[in-house]
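Trainee: output the structure for:
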Amino acid sequence: MRKYKVNRGEPVKMPSKEAIEKYKDFSRLRHEYDEMVRRPQKPLYKDKKMFLVLLIILLLTYLIILATEEKEGKKKDQDDDNGWIEMVDEKYDSTT
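Mentor: I've put the predicted structure just below:
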């Protein structure tokens, strides 16, 4: 644990009257605090940069999905053409 020392021998430091007057205007103080703490948030449709970034991300995602589906479709077509059709033909061709 820390040990705290209270300096009772030093004179108490009081803020100047100018500093006190500066902080008496609470509405301005609150406004300055809100500006420092909160970020200004625009709706997505009004923030052009964020809307554009989101649109680009969605477009890239869509293109990637299309490309993967196209590759899977080609593989599936190749697999279907080779083995499955021959097996079905042999199954029904046994009547001879």
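Trainee: hey, let's count contacts and neighbours off CA atoms from now on
Mentor: Fine.
Trainee: so where do the helices sit in this structure?
Mentor: Assigned by DSSP state H, the helices in the chain fall at 17-22, 26-37, 48-79, 85-92.
Trainee: before we compare anything, build this one as well:
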Amino acid sequence: MERGDDRQDLAEDLHGLDPDDPEVREFVAHRRRMREPHAKATVEGMLRGVDDFAQSVNRAEGRRRAFAVAVVVLMLFGVALTVWNAVGFMLGTFLG
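Mentor: Below is the predicted model:
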């Protein structure tokens, strides 16, 4: 994130806020992400979504962070279960 871009966004959209405040900088970055078009049907778009989710989880606190961590653990459990079933199916097909 370029500092000059942040100051320009602040001058245009957020007049009167401190450009060196970390919360204001995050809000400016959020506004920029909302304005940028994202093609979510591509691998890059999906990875960008995962990156945005990971960054928001890192900023979260309390119950929101615990819920996000629980969602990630459930997703990883689902992936592990799917891989386990696929490996079992392949072994059963080729060895059985």
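Trainee: just give the TM-score of the two.
Mentor: Here the TM-score for the pair of chains, by TM-score structural alignment, normalised by the length of structure 1, is 0.39; 52 aligned residues with a C-alpha RMSD of 3.4 Å.
Trainee: possible to save the helices of structure 1 as JSON lines with mean neighbour count?
Mentor: Below are the helices of structure 1 laid out as JSON lines (neighbours: other C-alpha atoms under 10 Å):
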{"stretch": "helix 17-22", "mean neighbour count": "10"}
{"stretch": "helix 26-37", "mean neighbour count": "11"}
{"stretch": "helix 48-79", "mean neighbour count": "12"}
{"stretch": "helix 85-92", "mean neighbour count": "10"}
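Trainee: and for the closest residue to residue 57 of structure 2 other than its chain neighbours, the neighbour number?
Mentor: Leaving aside its chain neighbours, residue 57 of structure 2 sits nearest to residue 65 (6.0 Å; criterion: C-alpha to C-alpha, 6 or more residues apart in numbering). Each residue near residue 65 of structure 2 was counted by other C-alpha atoms under 10 Å, and the total is 15.
Trainee: list the buried ones in whatever helix or strand residue 65 of structure 2 lives in?
Mentor: Element membership of residue 65 of structure 2, judged by DSSP states H and E, is helix 62-95. Buried residues in helix 62-95 of structure 2, counting neighbours by 16 or more other C-alpha atoms under 10 Å, are found at residue 68.
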